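> Got a sequence here, can you model it:
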Amino acid sequence: MATRVQLLSRTAAASLLGLALLANTACSRQDAAESESRRVTLVTVSAAAEARRAPDIATLSTGVLTLAPDANGAIRRNAEQMTRVVAAIRAAGIAAKDVQTSGVSLNPDYQYLANRPPRIKGYYASNTVNVTVRDIGRLGGILDALVATGANQINGPTFDIEDKDAVLDEARGKALDKARARAEGYAKRLGLRVRRVISVDETGGRNAPGPVYARAVMMEQAAAGNASAPIAPGENVLGLSLDVVYELGK
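Take a look at the predicted model:
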């Protein structure tokens, strides 16, 4: 009787052990499946995009360079001409905040002769201002008025977009679309899917300025009494690059 009870006990124990092994195997398989489902692949893609807009502001540098036999005369003559130039700028409707002095200088004009030390034969005085024009359509007329009132130095214009945020947002959206499409391509080839964005890193925001009309041509046309100097603002380009990290998985 004792022997039979021992056999039953051993059989029960073996059965329990078998059930425990089966349970452990099932758990191991479930853990493996869950681990596989949690396994992720990270992919980093780069994308660049641009957006174009017609510029709405222009900046230029203008001023007066005068020559006189003495320093006081050069400064005085320069101040008289520059006063007329600034008055023309204000008369053109340019706000005071858009006019800023960029340089005032006084330099000797040397005469060089063979075997003799250089001597000062006069003085150059210069005064220049930076001007922001917010109505590009009037830029040609403004340039004409500057030359007509005594400006003999003009550099520019350089064209720009005052509010860049909307343009950059457009470029940003295009870059994100490109990045997502590339991530989807990687995922498809790997038999995975795009789960989520891990990070976005933005660089750039570059600005390619519009064309600059040659200073000499503008002054020559204005001095000849031609119609307003032709201005071609073209388009400005704003662009940026994105590095986007995506999580891929089953």
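
> from here on, contacts and neighbour counts on C-alpha atoms
Noted.

> by contact count, what packs against the helix or strand containing V217?
Per DSSP states H and E: V217 is located in helix 215-223. Under the contact criterion of 3 or more Cα pairs under 8 Å, 6 or more residues apart in numbering; DSSP states H and E, helix 215-223 touches helix 139-148, strand 153-160.

> could you give the angle of it to helix 139-148?
80 degrees (axes from the mean of the first three to the mean of the last three Cα atoms, to 10 degrees).

> Which helix or strand lies directly C-terminal to helix 215-223?
strand 236-249.

> now that next one, how far from the chain's geometric center?
On the basis of Cα atoms, centre = their mean, to the nearest Å, strand 236-249 sits 15 Å off its chain's mean C-alpha point.

> Who are the packing partners of that strand?
Strand 236-249 packs on strand 41-53, helix 165-189, strand 193-208, going by 3+ Cα pairs under 8 Å, 6+ apart.

> One more sequence to fold, the one below, so I can look at both together:
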Amino acid sequence: MFGSGAVRAEPSLARVRPAVDVLEPSPEQAFQRAGEAVARLREVLRRHGVPDASVSGSRLGLSSEYDGHARGRTLLGYRCQASYAVETGALDDLERLIADVVDAGAHRIDGVEFDVRDRPALLDEARRRAVAAARRKAQVYAEAADARLGPVLHIQDVEAEPVAAFRASAAGGPPGALAPGAVEVSARVVLGFSLRH
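Below is the predicted model:
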């Protein structure tokens, strides 16, 4: 018998994904300009109280960039990129943080995700609800078949790694505000029961 359960909670943290992306005539200039942007980015994050441990990033990557194809292509320069994941619990300050990060030299924001710190506890509750839903359904079928529900013989997760989904909130905050909405953690299960007559 299949059952699903979900738990919704207010987000307790956000992950912002800024990236530095520069194009310069030489590798040295590209590395220098990207390095300066990264340093400014780190300084802004520290000013916002984001510890270095809450920032994970890639190394500076360098690639040649061309315009055109085959023999007609021309070298545009050298592109240097670095992307970061910044985790913060200061949700009320999130819009200001993003604006300051962009002002400091982040050339784009690749995403903003909301999450909860205690996801394992929410997942446990979602699994309990999934089992309860499967049991209720099995009870109805057993009664309709003039049988009694016996013990559980089999339990199987439908998904090996249940994930948290973000549900945006339509209300709250001024127009254009980053409204975090709710994080939903769901689980699905298949239970096998014995039947007694």
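
> hang on, the earlier thing: can you say which of the helices and strands packed on strand 236-249 of the first structure is nearest to A232 of the first structure?
A232 of the first structure sits nearest to strand 41-53 of all those, at 13.7 Å, using Cα to Cα.

> Please tell me how far whichever residue in the first structure pairs up with R135 of the second structure sits from A187 of the first structure.
Aligned counterpart of R135 of the second structure in the first structure: R180 (TM-score structural alignment). The gap separating R180 of the first structure from A187 of the first structure is 10 Å, by Cα to Cα, to the nearest Å.

> ok, Y246 of the first structure - how many residues close by?
Using other Cα atoms under 10 Å, Y246 of the first structure is surrounded by 24 other residues.

> Equivalent analysis for I142 of the first structure, please.
I142 of the first structure, neighbours per other Cα under 10 Å, totals 21.

> quick one on the thing from earlier: so who does the match of R135 of the second structure touch?
Not one residue lies near R180 of the first structure by Cα atoms under 8 Å, 6 or more residues apart in numbering.

> excluding its backbone neighbours, what's nearest the residue nearest to the spatial centre of the second structure?
Geometric centre of the second structure, nearest residue: E113, 4.5 Å, by Cα atoms, centre = their mean. Residue nearest to E113 of the second structure in three dimensions, not counting chain neighbours: R15, with 5.1 Å by Cα to Cα, 6 or more residues apart in numbering.

> Roughly how far does V86 of the first structure sit from K97 of the first structure?
13 Å.

> The two: which has the busier surroundings?
Neighbour count, other Cα under 10 Å: between V86 of the first structure and K97, V86 has more, with 20 against 8.

> The more buried one -> the second structure?
Aligned partner of V86 of the first structure by TM-score structural alignment: R42.

> Packing partners of the one helix or strand its match maps to?
Here R42 of the second structure, judged by DSSP H and E, is contained in helix 27-47. Packing partners of helix 27-47 of the second structure (3+ Cα pairs under 8 Å, 6+ apart): strand 13-24, strand 74-88, helix 94-104.

> Repeat the analysis, applying 6 Å as the threshold.
helix 94-104 (3 or more Cα pairs under 6 Å, 6 or more residues apart in numbering; DSSP states H and E).

> what about the helix it packs on, how far off from the first structure?
Compared with the first structure after fitting, helix 94-104 of the second structure deviates on average by 1.1 Å (mean Cα distance after the TM-score superposition for the first structure).

> Export the helices and strands packed on strand 236-249 of the first structure to a markdown table and append columns for distance to A79 of the first structure.
Below are these laid out as a markdown table (distance: least, Cα to Cα, whole Å):
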| stretch | distance to A79 of the first structure |
| --- | --- |
| strand 41-53 | 39 |
| helix 165-189 | 40 |
| strand 193-208 | 36 |
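
> between the ones you listed, which one is nearest to T66 of the first structure?
Of these, nearest to T66 of the first structure by Cα to Cα is strand 193-208, at 34.7 Å.

> how far does the closest one sit from the chain's center?
Here strand 193-208 of the first structure is found 15 Å from its chain centre; the criterion is Cα atoms, centre = their mean.
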